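**Student:** need a 3D model of the following:
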Amino acid sequence: MTSPSNVTVVLTLAFVLLFLFIYFWVRFKLSEELPDDFATAMARAERMHPQLRIDLEPLDEPPWSDSNRINLIANTLGELGYELDGIFEANAHIPFLIQGFKNKQQSSFAALYELKQFDYPILDLLADLSEGISITITNARDAGLDVRPFSKLVRLEHLDLSEPEQIQEMHQCLCDELEGQTTVDLKDTHFEEYFKSSWANSMDWRIERGGLTTEEVIRMAQKNGEPEPSEEEIELAKNPWKQRIDLFILNQIWQEYCNNTNMTDEEWLQIFDRLVIVHEHSEAFHLIDTLADSIYNSSDQDHVEDDEEEHPYFKVLQQLNEIFDSEASVMDAFHRALELLPPDQKYVLQSTKETPWKSEIYLIPEPHNG
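**Tutor:** The predicted structure is shown next:
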């Protein structure tokens, strides 16, 4: 069982790297060429899926682009009491190398990153206070993204880590922040497990927020000297996050439902395409399409041949869109829309959950034959 103090630590470790990851996810295309304008960046970013979970691949000989500077940083960290705790490559859309260190005496971590979009390495020094506050000292630039609650982030953006004194300055800054404080004991903790847990917890916080916020997208544009993005450009940045979050939660709920339901393969085949999962972060258009098919296909309406008369299916879509647009909660809208189903096509509730995401699973009745 994870202790409360361990939960605090995992919320910290990948904090700054997530800033960089989200920033470059939005701002750059995969070929490393900077787009001509913000709208182009948003459109290209839409083709990349946000990384809600991450894996680290251990490396024996990492291909650092500036090995001399990396060695200087690592040696200086060693002199300051940080011990090497793994070198990895992250499996991500924007790949990066990461070298982990642990300072047992101070009960803190160091994470050294190299991203090819930066011309110098990024170093995070991290520790967690027993009162629940996480401390991060970094030389990463401010990308315009929100800081998580219960976190204190100190930026030393002027440091490019080219001299030992700069690493020492960062370490002293962490020592100053920890003076007189009680830290969480990390002696039995390894870098890899905490990094992956930290990434997952940070992304879960983003999931709860629905991905990127409008304010964050605007600030990212400002940081790059771009004009304030239009509503369309903002949605281009936010939509891939919403879609990825929806799919991620669907998969989590589906896997749990499968694991807890005793059915034969034949029984699964009979209901697989008739299950509907709705959760608090569902994308409305998926639910609208499913409901529209159930309502229209179960009706006895003749197909309309007159181009001047609106097709009944589009009338159903319009009605459903109005319902979902009028409700703040997608689940409340779904419940209202269920009332439009004819009696013989009512969805049958199979399962409900409140945590980690509020959700419901329904079964669509078998279609009529003939």
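**Student:** only C-alpha atoms from now on, for both contacts and neighbour counts.
**Tutor:** Noted.
**Student:** ok, longest helix in this structure?
**Tutor:** Among the segments of the chain that qualify as a helix by DSSP state H, the longest is helix 231-259.
**Student:** please give me the structure for this one as well, since I'd like to look at both together:
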Amino acid sequence: MIMILYVALGVILGFVILILLIWFWIKFKLRKFSSHLAEALSNMGGVGVPPLRIELEKNDQLEWTDSAKKKSTTEALESLGYWVAGSFDSYAPVHVKMLGFKNPDLPGFALIYEVDQANAFYLDLVCEMSDGTQITVSTAPDDGMDHPEFSKMIRMDHLNLSDESHVNQLHNRMLEEIAGKTVVDHTDKSFEEVFKKSWARTMDWRIERGGITTEEVMRVSAKEGRTDLSDEEIEMVKQPWKQEISYFIDEQIRKTYLKETNMSGDEWEEMVDRIFIVHERSDVESIISELADTISYSDDFDEDDDLYERTETQLKSLFNSADSIMDGFHRALDLLPADKKYSLHGSTNHPWKGEIYLSPPYDEDEDEDY
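**Tutor:** Alright, predicted model coming up:
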């Protein structure tokens, strides 16, 4: 398993809100499907994958849709020893309004959040244990999504946050859960910093799983009343996650490699357009497209218009039979013509294991002949 190094902060916030946003994203994609797949494909834009790393924008003038509930919930929390630690906007990718709290007496955090597009207003209470696990007591309903092994989730979605006694019930349940356990105090850290670390930890768990799973898509679909999703529709929901994960790791490897090789800016600029990064979360479709382009472009004397399609089919078969993505790529390199080989330039092990190749140099003189 890829090892991810974390700064020792409270990676305990944002878990439920992230799961909610993923659930909302899947629902959006499923609702975009029509009876005709071509029409569904044309409608896939509009909402992107939740970011693998999140940014919060401080905003002390948030306009809450349910301002009365926000006010009563805040007052109830303050009476229990919580104090406001910041209000924020985030676009992940839909607009989320957040009001964070700290409670040094637990110690732990609370989060009020509102997602307009999902008509959602929820409250989470969170604490981290000394073994790195987290306990979350939330008013958010079950969403059908999987949870990481480091998180224990208690849902109390029957509670009415307009009733102060119901907020007290949520708090008392947390007290029951942490009784006799060692709770780690991170309340000296900024709310924003703790939230972002939590988001990163949960997203890294998602990356390890390859994004969202077929089972998750099917469970959310069933909740929406659809149990007849085709394999192609399921893959359409999963594919954007694979692409986003591939791009994210590409950029992490690129930055690490640039730093470790100590190349000058001029040296990097000369080769940056030829850099091709491969890792075990690479988007296979993108690799196949890149190599098929290289192979079909290199065969100057073949007038077969189907060369690209035949090469693509061959590469798909090769990757399907490979032990891993990198194994498939290594085998695919053998198909390249001698004058169009990719050369291994280096590799990385942290934070992600990957290989950095240089694609064949672009022949400007040859291009001018066409």
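**Student:** superposed, what's their TM-score?
**Tutor:** For these two chains in superposition, a TM-score of 0.88 is obtained (TM-score structural alignment, normalised by the length of the first structure); 358 aligned residues with a C-alpha RMSD of 2.6 Å.
**Student:** returning to that earlier point: how far off centre is the longest helix of the first structure?
**Tutor:** Distance of helix 231-259 of the first structure from the chain centroid (C-alpha atoms, centre = their mean, to the nearest Å) equals 9 Å.
**Student:** which helices and strands does it pack with?
**Tutor:** On a contact count with 3 or more C-alpha pairs under 8 Å, 6 or more residues apart in numbering; DSSP states H and E, helix 231-259 of the first structure meets helix 38-45, helix 214-223, strand 275-279.
**Student:** at which residues are the strands of the first structure located?
**Tutor:** With strands called from DSSP state E, the first structure shows them at 56-58, 83-90, 96-103, 108-114, 122-128, 134-138, 151-155, 275-279, 348-353, 359-363.
**Student:** what angle sits between the last one and helix 231-259?
**Tutor:** It stands for strand 359-363 of the first structure. Orientation note: strand 359-363 of the first structure sits at an angle of 70 degrees relative to helix 231-259 (axes from the mean of the first three to the mean of the last three C-alpha atoms, to 10 degrees).
**Student:** so for the counterpart of Arg148 of the first structure in the second structure, what's the nearest residue that isn't a sequence neighbour?
**Tutor:** For Arg148 of the first structure, the aligned position in the second structure is Pro148, judged by TM-score structural alignment. Take Pro148 of the second structure and drop its neighbours on the chain: the residue closest to it by C-alpha to C-alpha, 6 or more residues apart in numbering is Trp205, 6.9 Å away.
**Student:** how about Leu159 of the second structure: what's its closest non-neighbour residue?
**Tutor:** Using C-alpha to C-alpha, 6+ apart and skipping residues adjacent in sequence, the residue nearest Leu159 of the second structure is His166, 5.7 Å away.
**Student:** the longest helix of the first structure vs the second structure, mean deviation?
**Tutor:** Overlaying the second structure shows helix 231-259 of the first structure at a mean distance of 1.6 Å from the equivalent residues (mean C-alpha distance after the TM-score superposition for the first structure).
**Student:** returning to that earlier point: can you lay out the strands of the first structure as a markdown table showing mean neighbour count?
**Tutor:** As requested, those are exported to a markdown table (neighbours: other C-alpha atoms under 10 Å):
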| stretch | mean neighbour count |
| --- | --- |
| strand 56-58 | 16 |
| strand 83-90 | 19 |
| strand 96-103 | 23 |
| strand 108-114 | 24 |
| strand 122-128 | 26 |
| strand 134-138 | 24 |
| strand 151-155 | 17 |
| strand 275-279 | 21 |
| strand 348-353 | 13 |
| strand 359-363 | 19 |
